[in-house]
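In: I would like to see how this sequence folds:
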Amino acid sequence: MCTNCGCSVTPQNVTIHSHNHHEKQHSHHDDRTINIHRSILAKNDHLAYHNRELFTEKKIYVFNILSSPGSGKTTFIEKTLTDLNSTYKSAVIVGDLATDNDAQRLRRSQAEVVQITTGDICHLEAEMINNSLKEINLDTCQLLIIENVGNLVCPSAYDLGENERIAILSVTEGEDKPLKYPTLFKSADVVIINKIDIAEAVEFNQDLALENITKIAPQAKIFLLSSRTGEGMNIWYNYLQQKL
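Out: This is a model prediction of the structure:
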């Protein structure tokens, strides 16, 4: 969690649309760090509860998507938003440590896009999401996708108020990823195995990957797809449409 990765003991600057700056100071003493960390999670859970209430009131379905960098997360989101552009009014909140490259790409889908630049913080928090909602027309939005910071550890601890949490695993990352990062996969409602178009080339053992996912996350719905070629995306769309 963040006490291990370092973001809780460094100055933290968060920017939404380059206007809002949040600075948080944390103690370097071990006995204080534990208490502060618990306080942060308690505050986050409280704000996530209110986010969820707002989403329910506005009838917005929210997916929080988590993965490691390079899993194809942005391509998956862009493909989803583009293909469903004529069906649903969508928005996306993008979290990155630096640059707005992903946000620029996602704007091509015609969805509303809000960029959160987190600086030293390696995850999104419920307060960041709440602040960014001011940039979205919630009265017309039906689907909100949150692209979390590329990280398999810290984001899994933070509820953002989402309806479902999606973990993306690409075939290039190895079949044992769920075993190495169980907290994320245990909290996932959906697990997507991405880039299956190159699975054979990288000698990906699909059966072993499915076995590991099922062992760690028996509750999760699993999709095998390629967001680059579109293979398997229709099955994902059917699932999404059922939810909406």
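In: okay, CA-based contacts and neighbour counts for the rest of this
Out: OK.
In: And what about residue 14, helix, strand or coil?
Out: Look at residue 14: counting by DSSP: H, G, I helix; E, B strand; the rest coil, its state is strand.
In: Tell me, how many residues neighbour it?
Out: 21 (other Cα atoms under 10 Å).
In: which residues does residue 62 contact?
Out: The contact partners of residue 62, taken as Cα atoms under 8 Å, 6 or more residues apart in numbering, are 55, 143-146, 161-164.
In: what does residue 168 give?
Out: Taking Cα under 8 Å, 6+ apart as the criterion, residue 168 is in contact with 65-68, 71, 73, 191-194.
In: neighbour-wise, which of the residues you listed leads?
Out: Most neighbours among the contacts of residue 168, by other Cα under 10 Å: residue 66, with 28 neighbours.
In: Confirm that that one sits in a helix.
Out: No - assigned with three-state DSSP, residue 66 falls outside any helix and is strand.
In: Nearest spatial neighbour of it, chain-adjacent residues omitted?
Out: residue 167 (5.0 Å; Cα to Cα, 6 or more residues apart in numbering).
In: With residue 223 instead?
Out: Once flanking residues are discounted, residue 223 sits nearest to residue 192: 4.8 Å by Cα to Cα, 6+ apart.
In: and the next element down the chain from the helix or strand containing that neighbour?
Out: Element membership for residue 192, per DSSP states H and E: strand 190-194. Counting by DSSP H and E, the element after strand 190-194 in chain order, helix or strand, is helix 206-216.
In: Quick one: work out the angle between that next one and strand 190-194.
Out: 160 degrees (axes from the mean of the first three to the mean of the last three Cα atoms, to 10 degrees).
In: so what does helix 206-216 touch, helix or strand wise?
Out: helix 177-180, helix 182-186 (3 or more Cα pairs under 8 Å, 6 or more residues apart in numbering; DSSP states H and E).
In: Identify each buried residue in that helix, please.
Out: For helix 206-216, the neighbour count (16 or more other Cα atoms under 10 Å) marks 206, 209-210, 212-214, 216 as buried.
In: In CSV: these, plus distance to residue 41.
Out: Listed next are those as CSV, based on distance: Cα to Cα, whole Å:
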residue, distance to residue 41
206, 36
209, 31
210, 32
212, 29
213, 27
214, 28
216, 24
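In: Out of those residues, flag the one nearest to residue 181.
Out: For those, the minimum distance to residue 181 (Cα to Cα) is 9.5 Å, reached by residue 216.
In: Leaving aside the residues adjacent along the chain, what's closest to the residue sitting nearest the centre point of the chain?
Out: By Cα atoms, centre = their mean, the chain has its centre lying nearest to residue 65, at 2.6 Å. Among residues not flanking residue 65 along the chain, residue 166 sits closest, at 4.7 Å (Cα to Cα, 6+ apart).
In: this one as well, want them side by side:
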Amino acid sequence: MINEINTNTRLESNPTLNPTSIKVAKRILSLNDQKANELRAYYKAHNLYVINLMSSPGSGKTTFLESLSAYEDFRFCVLEGDLQTNRDAERLEQKGVSAYQITTGEACHLEAVMVEQGLAELGKRCDVGSYEYLIIENVGNLVCPASYDLGAALNVVFLSTPEGDDKVLKYPSMFLCADVVVVSKADLCEVFGFRIDRVREDLARLKKDVPLFVLNSRDSASVGAIKEFFVQCKNEGFYSAHIF
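Out: So this is what the prediction gives:
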């Protein structure tokens, strides 16, 4: 102990030492962030407005995209993310939508490099540059996708009625990255006692002025309202300010 004190004293009094401290810090996800910036450049070069759809599994994202395919004035292609199977991409292809399935194996989210690789494969199936919108349907998960920047202009979070109306504050990271929230399967609100006002209030506490849409995919008006919002965001040059 005495030797340690003497050593510290000698070091502190040594005039040749530079006492300046250096802070070393690096974001763990910096490689993903770099790739996300490259994707932004790609999107811009191909005039693509990119929308990132996030939610729990089974929230109705693919069903919404199937309904969206009915609008001839909204031309979009899709990258699908799931751990296994091509089922969602196949569903969309049956609706005439150009889609490519990214299977992640065990990863519970999409990363920028996966999107880059998926775009290369999608480009073999269609002329990506001929579309106005690219929609990325992320892996169903209310946690991990909130940490990975995919370079999207608009981050959309679906919250389905059967999940319950308490998820906004339970999973704050996901809803903090949302530029818009969609309550899906709204025709079941009464069945599950789902309170849209509670979602609206919790959103206001967490992140003010986040648009909230209520979706019933059997109701074309609710689908159309979200479609028009996407078009408005593109026309106004909206770009998410969220930092993942």
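In: Let me see the ranges of the helices in structure 1.
Out: 2-5, 30-58, 73-83, 101-106, 126-132, 177-180, 182-186, 206-216, 233-243 (DSSP state H).
In: Let's have the ones you listed in JSON lines, adding distance to residue 12 of structure 1.
Out: Output for those, formatted as JSON lines (distance: least, Cα to Cα, whole Å):
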{"stretch": "helix 2-5", "distance to residue 12 of structure 1": "12"}
{"stretch": "helix 30-58", "distance to residue 12 of structure 1": "13"}
{"stretch": "helix 73-83", "distance to residue 12 of structure 1": "25"}
{"stretch": "helix 101-106", "distance to residue 12 of structure 1": "21"}
{"stretch": "helix 126-132", "distance to residue 12 of structure 1": "13"}
{"stretch": "helix 177-180", "distance to residue 12 of structure 1": "28"}
{"stretch": "helix 182-186", "distance to residue 12 of structure 1": "23"}
{"stretch": "helix 206-216", "distance to residue 12 of structure 1": "33"}
{"stretch": "helix 233-243", "distance to residue 12 of structure 1": "35"}
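In: Ranking those helices by mean neighbour count, which comes first?
Out: Sort the helices of structure 1 by mean neighbour count, taking mean count of other Cα atoms under 10 Å, and helix 182-186 sits at the top with a mean of 22.
In: Show where that one falls in structure 2, residue numbers please.
Out: Residues 172-176 of structure 2 are matched to helix 182-186 of structure 1 when aligned by TM-score structural alignment.
In: mean shift between the matching stretch and structure 1?
Out: Stretch 172-176 of structure 2, aligned to structure 1 and superposed, deviates on average by 0.4 Å (mean Cα distance after the TM-score superposition for structure 1).
In: Residue 69 of structure 2 and residue 26 of structure 2: what is the separation?
Out: According to Cα to Cα, to the nearest Å, residue 69 of structure 2 stands 42 Å off from residue 26 of structure 2.
In: ah, wrong one, I meant residue 134 of structure 2
Out: From residue 134 of structure 2 to residue 26 of structure 2 the distance is 31 Å (Cα to Cα).
In: Please apply the same query to residue 138 of structure 2.
Out: In terms of Cα to Cα, residue 138 of structure 2 sits 26 Å off from residue 26 of structure 2.
In: before we move on, what about residue 37 of structure 2?
Out: Distance from residue 37 of structure 2 to residue 26 of structure 2, by Cα to Cα: 17 Å.
In: ok, how many other residues are close to the equivalent of residue 161 of structure 1 over in structure 2?
Out: Here residue 161 of structure 1 is matched to residue 151 in structure 2, going by TM-score structural alignment. Per other Cα under 10 Å, the neighbour tally for residue 151 of structure 2 reads 26.
In: Over to residue 7 of structure 2?
Out: Counted with other Cα under 10 Å, the neighbours of residue 7 of structure 2 add up to 11.
In: And it, which helix or strand is it part of?
Out: Going by DSSP H and E, residue 7 of structure 2 is in helix 2-13.
In: Residue 64 of structure 1 and residue 165 touch, don't they?
Out: Yes - with contact defined as Cα atoms under 8 Å, residue 64 of structure 1 reaches residue 165; the gap is 4.8 Å.
In: I'd say the residue nearest to residue 66 of structure 1 and residue 67 touch.
Out: Yes - using Cα under 8 Å, residue 167 of structure 1 is in contact with residue 67, at 5.7 Å.
In: quick revisit: closest one to residue 43 of structure 1 out of the buried residues of helix 206-216 of structure 1, please.
Out: Checking the buried residues of helix 206-216 of structure 1 against residue 43 of structure 1 with Cα to Cα, the nearest one is residue 216 at 28.2 Å.
In: how about the closest one, what's its partner in structure 2?
Out: Checking with TM-score structural alignment, residue 216 of structure 1 has residue 206 as its match.
In: where's that match relative to residue 171 of structure 2, distance?
Out: In terms of Cα to Cα, residue 206 of structure 2 sits 11 Å off from residue 171 of structure 2.
In: Ok, residue 88 of structure 2 next?
Out: For residue 88 of structure 2, the distance to residue 171 of structure 2 - Cα to Cα - is 25 Å.
In: Next: residue 184 of structure 2.
Out: Separation of residue 184 of structure 2 from residue 171 of structure 2 (Cα to Cα) stands at 17 Å.
In: what's the answer for residue 141 of structure 2, then?
Out: In terms of Cα to Cα, residue 141 of structure 2 sits 10 Å off from residue 171 of structure 2.
In: Residue 81 of structure 2 now?
Out: Taking Cα to Cα, one finds residue 81 of structure 2 at 21 Å from residue 171 of structure 2.
In: Which one's more surrounded, the two?
Out: residue 81 (27 against 13).
In: Just list the residues touching the equivalent of that one over in structure 1, thanks.
Out: By TM-score structural alignment, residue 81 of structure 2 lines up with residue 95 in structure 1. Taking Cα under 8 Å, 6+ apart, we find residue 95 of structure 1 in contact with 115-118, 123-124, 146-149.
In: mind checking how far residue 95 of structure 1 is from residue 122 of structure 1?
Out: Separation of residue 95 of structure 1 from residue 122 of structure 1 (Cα to Cα) stands at 9 Å.
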